[in-house]
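# Quick one: sequence and predicted model below, then my questions.
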Amino acid sequence: MRLLIMGPQGVGKGTQAAKLAEHFGIPTISTGDIFRYNIKNETELGKQALAFINKGQLVPDELTNSIVKDRLAQDDVKNGWILDGYPRNASQVEALDTMLAELGTPLDAVVALDADRDVLMERMMKRAEIEGRADDTPEAIATRLDVYAKETAPLLDIYSERGQLVSINGVGEIDAIQANIIAELTK
């Protein structure tokens, strides 16, 4: 099973990706985790990413694509994966399509979790409080949700047109949401 998990910040992508990975016996690939790993281990890709991050800039698509391509070529993903945090824009969709074609590993489905903005804001503020994240101010959270709505949410239309989109309400009990996702994926 090769899946993308998409949705706005705070919708529960990471939680559901971990549960689905366990259920299907496949790894979760989080672009955020990949960046942190490469930065921590001072790889060439990590050093390049850090140069942008330290300037408060987004890591360019070309570099993000290289990191994802490298990860998708590793042995532990031969039987499938869940990709979390990528693609984030139309250019990255094209790059992912090319990568998957080169690897001969088609995408099975795109799981899109959604929740009302008020719910997302509340969840993110609670997470910021629990984790002591000073960068998660209401303004910063609102900006990230706006960026998702503008740049990433439109990608769902692409996957819908391809017949790959599975839309799931991200509000409710974690296990119930997982059950809904699995039911839709195994129809």
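Received the coordinates, thanks. Numbering: from 1, shown residues only.
# make it CA atoms for all contacts and neighbour counts henceforth
Will do.
# Show me what the helix or strand hosting A51 is packed against.
Using DSSP states H and E, the element containing A51 is helix 44-53. If you count contacts as 3 or more Cα pairs under 8 Å, 6 or more residues apart in numbering; DSSP states H and E, helix 44-53 packs onto helix 31-40, helix 61-72.
# hold the first one in mind and look at this next one:
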Amino acid sequence: MRELNLILFGPPGAGKGTQAARLQDDFRLPYVATGDILRAAVKDGTELGRAAKAYMDAGDLVPDELVIDLIVERISADDSRDGFILDGFPRNRAQADALGEAFDRLGRRITAVLLIDVPDDDLVRRITGRRVSAKTGRPYHVETDPPKHEGRCDIDGSRLIQRDDDRPDVVRKRLEVYHRETEPLISYYDDKGLLRRVDGTRSPTEVHDHIRAVLATLRLEEDL
């Protein structure tokens, strides 16, 4: 397999960031998170960054075409020659079509779209259970990683809070948007033979092992 070009896909709270970090360690591939590269371009004052900042300062969404240009710029860097891990894009059919056309122009192809699948009830419990230190931001979880003393950080005793994005009503709203706008991409990529499903309800290590097995199988199939 000449390149390993991966798209991480799944609902909010599925654990994409955790798995991206492990895949980075495994394969030394850059993690292309659209939010990160957008902020970096604005901070660095690049031509694309200045264009994006103009939209952001006006309170407008950055157009898909500009986001794709940023992705293309990032995956054209030297450290992306052997592949990349893309997260946060595409989020709908139009974006997926435009991204595919951009990859075609580059002469590159998607190796696999890794769907980390988790039921809504599990996601709500996972996300709404998050707590962070009001002082340092250190994360906890009321079920899986609780503090020694309820409501207080183990390190400095500061109060633990629930971020606004982690409130049940906000989480349900984010999931509704995902199901309406992004979930149709499951069949889109499945029809192209690119989708690989991973059970995201398992432990992070088990999810990682499953992804490694999927990628190993893809390598074997390509070598046949």
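In hand now; what should we look at? What you see is a predicted model, and the numbers here were worked out from it, not measured in a lab.
# what's the TM between chain one and chain two?
Once superposed, the chains reach a TM-score of 0.89 (TM-score structural alignment, normalised by the length of structure 1), with 186 aligned residues with a Cα RMSD of 1.9 Å.
# that older thread, turn the helices and strands packed on helix 44-53 of structure 1 into a markdown table, columns for mean neighbour count and distance to Q164 of structure 1.
Output for those, formatted as a markdown table (neighbours: other Cα atoms under 10 Å; distance: least, Cα to Cα, whole Å):
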| stretch | mean neighbour count | distance to Q164 of structure 1 |
| --- | --- | --- |
| helix 31-40 | 16 | 21 |
| helix 61-72 | 16 | 20 |
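# Which of these sits closest to A115 of structure 1?
helix 31-40 (21.7 Å; Cα to Cα).
# For the residue nearest the centre of structure 2, which non-adjacent residue is spatially closest?
Among the residues of structure 2, the one closest to the centroid is D87, at 3.4 Å (Cα atoms, centre = their mean). Using Cα to Cα, 6 or more residues apart in numbering and skipping residues adjacent in sequence, the residue nearest D87 of structure 2 is A33, 4.8 Å away.
# The counterpart of that neighbour in structure 1: how many residues sit nearby?
Structural correspondence for A33 of structure 2 with respect to structure 1 (TM-score structural alignment): S30. Counted by other Cα atoms under 10 Å, the residues lying close to S30 of structure 1 total 18.
# now what about stretch 9-18 of structure 1, what contacts it?
Residues outside stretch 9-18 of structure 1 that contact it (Cα atoms under 8 Å, 6 or more residues apart in numbering): 5-7, 28, 82, 84, 113-115, 120-121, 123-124, 144-145, 148, 170-171, 174, 177-178.
# Go through those and flag which are in helices.
120-121, 123-124, 144-145, 174, 177-178 (DSSP state H).
# Taking those, tell me the two that lie furthest apart.
Counting by Cα to Cα, the most remote pair of these is R144 and Q178, 24.9 Å apart.
# out of those two, which sits in the busier spot?
Q178 (19 against 14).
# Name the nearest residue to that one, sequence neighbours excluded.
Q178 of structure 1's closest residue in space is Q16 (Cα to Cα, 6+ apart), at 6.4 Å.
# roughly how far apart are the equivalent of A216 of structure 2 over in structure 1 and D108 of structure 1?
Residue correspondence to structure 1 (TM-score structural alignment): A216 of structure 2 is matched to T186. As defined by Cα to Cα, to the nearest Å, T186 of structure 1 lies at a distance of 11 Å from D108 of structure 1.
# In terms of neighbours, single out the busier of the two.
Between T186 of structure 1 and D108, D108 has the larger neighbour count (other Cα under 10 Å), namely 15 against 6.
# Just confirm the more buried one contacts G80, I think it does.
No. Using Cα atoms under 8 Å, D108 of structure 1 is not in contact with G80; the gap is 9.5 Å.
# can you give me the strands for structure 1?
For structure 1, strands defined by DSSP state E occupy the ranges 2-6, 28-30, 81-84, 109-114, 165-169.
# and for the third one, what span of structure 2 is it aligned with?
The alignment of strand 81-84 of structure 1 onto structure 2 (TM-score structural alignment) spans residues 84-87.
# Superpose on structure 1 and give me the mean offset of the matching stretch.
Compared with structure 1 after fitting, stretch 84-87 of structure 2 deviates on average by 0.7 Å (mean Cα distance after the TM-score superposition for structure 1).
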